[in-house]
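> Here is my input, please return the structure:
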Amino acid sequence: MTQDKVAITGATGLIGSRLVEKLAARDTPVTVLSRRPKAAATRFPPERFPLVTVKGYVPFEPTTISSALIDASAVVHLAGEPIAARWTPEVRTAIRQSREAGTRALVTAIACMTHRPATLISASACRYYGVSSKRFAENSPPGPGGDLLTDTTHRWEAEAQRAAEYGLRVVILRFGIVLAVTENGRAVLKRIRPFLGGRVGSGRQWVSWIHREDAVNILLRALDYPEMQGAYNATSPFPVPMSQVTDAFAHVSRSFIRVPVPGRVIQQILGDGATVILDGQRVYPNRLQAEGFRFRYPQIGSAVNDILS
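Just a heads-up that it's a prediction; the model follows:
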């Protein structure tokens, strides 16, 4: 269990905010790199997080990054434009640049430092394998090009791997869909509980998912275990078709009105961004299991029960 300083990008996001909380609970100093430092400081007030320091930075300017990384022994890179949106040309550009150019700037900043962090843990995504119903593990080949998310993920990982050239241990975590509910989201869920559980799209698309607690515990393991290196699938060992996901929500919420959402409706709302929901991957965390990681929520039922309870 490390007590060295950890620097985190994307620290106010779904995974990052929980990671900061867990590191703070074990008295690990944390530097939060934020484009909006005032808002981030409100999220991590000093009375609750005395070991958390918030530093402003410009994601594409290495000089502002390197100054924020001073004294950090590890960097956890989670920053990236949200993909669950309608993909306008501007959003498509932001999705790509926030991951590719943002990671390039981060590694360039590290390369310029006299005293560099020892570890870079970089987020990635299951879309690395493309869209398919085949079974994928870490030794599976990358998916074919031509798809925004797949192409972006390939370039994202390549930029992160450059850090190894400068002596860093690099861990890449290919996350599945993260299941969690924020405090604001719980109020929404209470209102829509009666309608949860309708079929989404065909319902046959595979969902490689992970509970947020397991996602964060994998990040902590990557910080604590220096033998971890290379790419890992950060997904539940039991991917399921979308129909099983919606059935789990219906069962736990005791839904009595199950409203189906046809794929064409999702496409009308999200445009090309509908691929995030309508297309899937069947991904397995072979390396994590082989190395002894134990999932707290391996089954979709227990995961949904926890986030809805």
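> Please make it C-alpha for all contacts and neighbour counts, starting now.
Fine.
> What helix or strand is residue 28 located in?
For residue 28, there is no enclosing helix or strand under DSSP states H and E.
> give me the number of residues near it?
Look at residue 28: counted by other C-alpha atoms under 10 Å, it has 19 neighbours.
> try the one 3 residues further on
One way to gauge burial is a neighbour count; for residue 31, by other C-alpha under 10 Å, it gives 24.
> For the helix or strand that contains it, which helices and strands make contact with it?
Per DSSP H and E: residue 31 is located in strand 30-34. Strand 30-34 sits against strand 6-9, helix 14-25, strand 52-56, with contacts defined as 3 or more C-alpha pairs under 8 Å, 6 or more residues apart in numbering; DSSP states H and E.
> how does it look with 10 Å?
strand 6-9, helix 14-25, helix 37-43, strand 52-56, helix 62-68, strand 74-77 (3 or more C-alpha pairs under 10 Å, 6 or more residues apart in numbering; DSSP states H and E).
> quick one: it to chain centroid distance?
17 Å (C-alpha atoms, centre = their mean, to the nearest Å).
> for stretch 198-206, same thing?
For stretch 198-206, the distance to the chain centre is 22 Å (C-alpha atoms, centre = their mean).
> Mind listing residues that contact that stretch?
131-134, 239-247, 249-250, 255, 257-267, 274, 277-283 (C-alpha atoms under 10 Å, 6 or more residues apart in numbering).
> next up, for comparison:
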Amino acid sequence: MNILLTGGTGFIGQRLMGHLRSHHQITVLSRTPNKVYQRLGHDIKALSSLDQLDNLDQFDAVINLAGEPIADKRWTQAQKERICQSRWNITQQLVDKLKAGVNPPRVLISGSAVGFYGRQGDALVDEDSNPNAEFSHHVCAQWERLAQAAESEHTRVCRIRLAVVLGAEGGALKKMLPGYRLGLGGPIGTGKQYMSWIHIEDVVNLILFLLEHEECSGPFNAAAPEPVTNEQFSRTLARVLGKPHFARVPAWAMKLLLGEMASLLLTGQRVMPVRLQQAGFHFRYPTLDKALKETLCAPQSR
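You can find the predicted model right below:
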């Protein structure tokens, strides 16, 4: 396949490239092509702007993973705007270019997040669950609406609602590890809030699965089939690292430090990957214990 990828230099994008590059022709869209060459190699084609293309007819598939990290900074009004526009603008541009052609890509796989559902307590959540209206839902809902506009008789659209992605080289786990390795890790707030997660290899594999299975379209929860509470996650992480588990981060401290963004950590969703499993996808890392042991104990040869 000839594939256009956005977000190729990010945490998921770099791991995905390791699987795509040997079998497909890849073009990475990035405002800084030099970063593409530095991180991915000079054999990858880099595109600095969609303005260089009249349409996307030359591509068989588009994978859209671009977006400002949602939990990297305090949610000021300006940061909220960056979070939104970094997702919405590129998605709108991709859809416009896709619609401008006569032989568009066969599939658009576009990112989203389990934040689409907002806070859900301990209720089991699937793709048909009603969302709670809040900022994370607002971001994801508009992101998905823009992507879904590309759906046609020629192009199917898959929207992947990502849970917390586990990998040693980036994401939330990388930020958590220093404290846990010092024996200072512990649950946040009550620890009873659910935390949906997925191993990065399963993210890569489900993207490949959706590329290849032409019957798949619509929303898919990219979350392992065994969500855990924050307390369970914290305890398992400490045990895999062989560290004590007695510290606790009070809710008030998180709110003081992070403001509104603390709600991401103090509330959660118990998300199930119902549509992926119905489609026949099998998780390589369905349990947290297995996922963390592979991530933290296996030699990092990738």
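> Taking the contacts of stretch 198-206 of structure 1, please make a ChimeraX selection of just the buried ones.
The following ChimeraX line selects those of those that are buried, judged by 16 or more other C-alpha atoms under 10 Å:
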select :131,132,133,239,240,241,242,243,244,245,246,247,249,250,255,258,260,263,266,267,274,277,278,279,280,281,282,283
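> quick revisit: closest one to residue 105 of structure 1 among the helices and strands packed on strand 30-34 of structure 1?
Nearest to residue 105 of structure 1 among these is helix 62-68 (5.2 Å), distances taken as C-alpha to C-alpha.
> in that closest one, what's buried?
Per 16+ other C-alpha under 10 Å, helix 62-68 of structure 1 contains these buried residues: 62-66, 68.
> what sits against the aligned partner of residue 126 of structure 1 in structure 2?
In structure 2, the residue paired with residue 126 of structure 1 is residue 114, using TM-score structural alignment. Shown in contact with residue 114 of structure 2 (C-alpha under 10 Å, 6+ apart): 125-127, 131, 136-137, 140, 160-164, 196-197, 220-223, 268-271.
> measure residue 114 of structure 2 to residue 221 of structure 2 for me?
As for residue 114 of structure 2, its distance to residue 221 of structure 2 is 7 Å (criterion: C-alpha to C-alpha, to the nearest Å).
> Between those two, which contacts overlap?
By C-alpha under 10 Å, 6+ apart, the residues touching both residue 114 of structure 2 and residue 221 are 125-127, 160-163, 196, 271.
> Of those residues, just say which sits nearest to residue 146 of structure 2.
Using C-alpha to C-alpha, these come closest to residue 146 of structure 2 at residue 160, 13.7 Å.
> Which of the contacts of stretch 198-206 of structure 1 fall within helices?
Those of those mapping onto helices are 242-247, 249-250, 263-267, 277-278, per DSSP state H.
> which among the residues you listed gets closest to residue 104 of structure 1?
So of those, ranked by how close each gets to residue 104 of structure 1 (C-alpha to C-alpha), first place is residue 277, at 28.3 Å.
> corresponding residue for the closest one in structure 2?
In structure 2, residue 277 of structure 1 lands on residue 265 (TM-score structural alignment).
> And residue 55 of structure 1, by the same measure?
Checking TM-score structural alignment: residue 55 of structure 1 goes with residue 47.
> swap in residue 295 of structure 1?
Aligned against structure 2 - with TM-score structural alignment as the criterion - residue 295 of structure 1 pairs with residue 283.
> Tell me who's in contact with its match.
198-199, 201-203, 205-206, 223-225, 273, 276-277.
> Secondary structure class of it, three-state.
coil (DSSP: H, G, I helix; E, B strand; the rest coil).
> And it, how far from residue 198 of structure 2?
Counting by C-alpha to C-alpha, the gap from residue 283 of structure 2 to residue 198 of structure 2 is 9 Å.
> any common contacting residues for those two?
With C-alpha under 10 Å, 6+ apart as the test, residue 283 of structure 2 and residue 198 both reach 223-225.
> So which of those residues is surrounded by the most neighbours?
residue 223 (30 neighbours).
> Distance check, the residue mapped onto that one from structure 1 against residue 12 of structure 1.
Superposed on structure 1 with TM-score structural alignment, residue 223 of structure 2 falls opposite residue 235. Residue 235 of structure 1 is 21 Å from residue 12 of structure 1, where distance means C-alpha to C-alpha.
> Still touching in structure 1? Go through the contacts of residue 283 of structure 2.
Retained contacts for the contacts of residue 283 of structure 2 in structure 1, judged by both residues aligned by TM-score structural alignment, their matches' C-alpha atoms under 10 Å, are 198-199, 201-203, 205-206, 223-225, 276-277.
> Skipping adjacent residues, who's closest to residue 78 of structure 1 in space?
residue 10 (4.7 Å; C-alpha to C-alpha, 6 or more residues apart in numbering).
> What lines up with the one you found in structure 2?
In structure 2, residue 10 of structure 1 lands on residue 7 (TM-score structural alignment).
> same deal with residue 246 of structure 1?
That one, residue 246 of structure 1, aligns with residue 234 by TM-score structural alignment.
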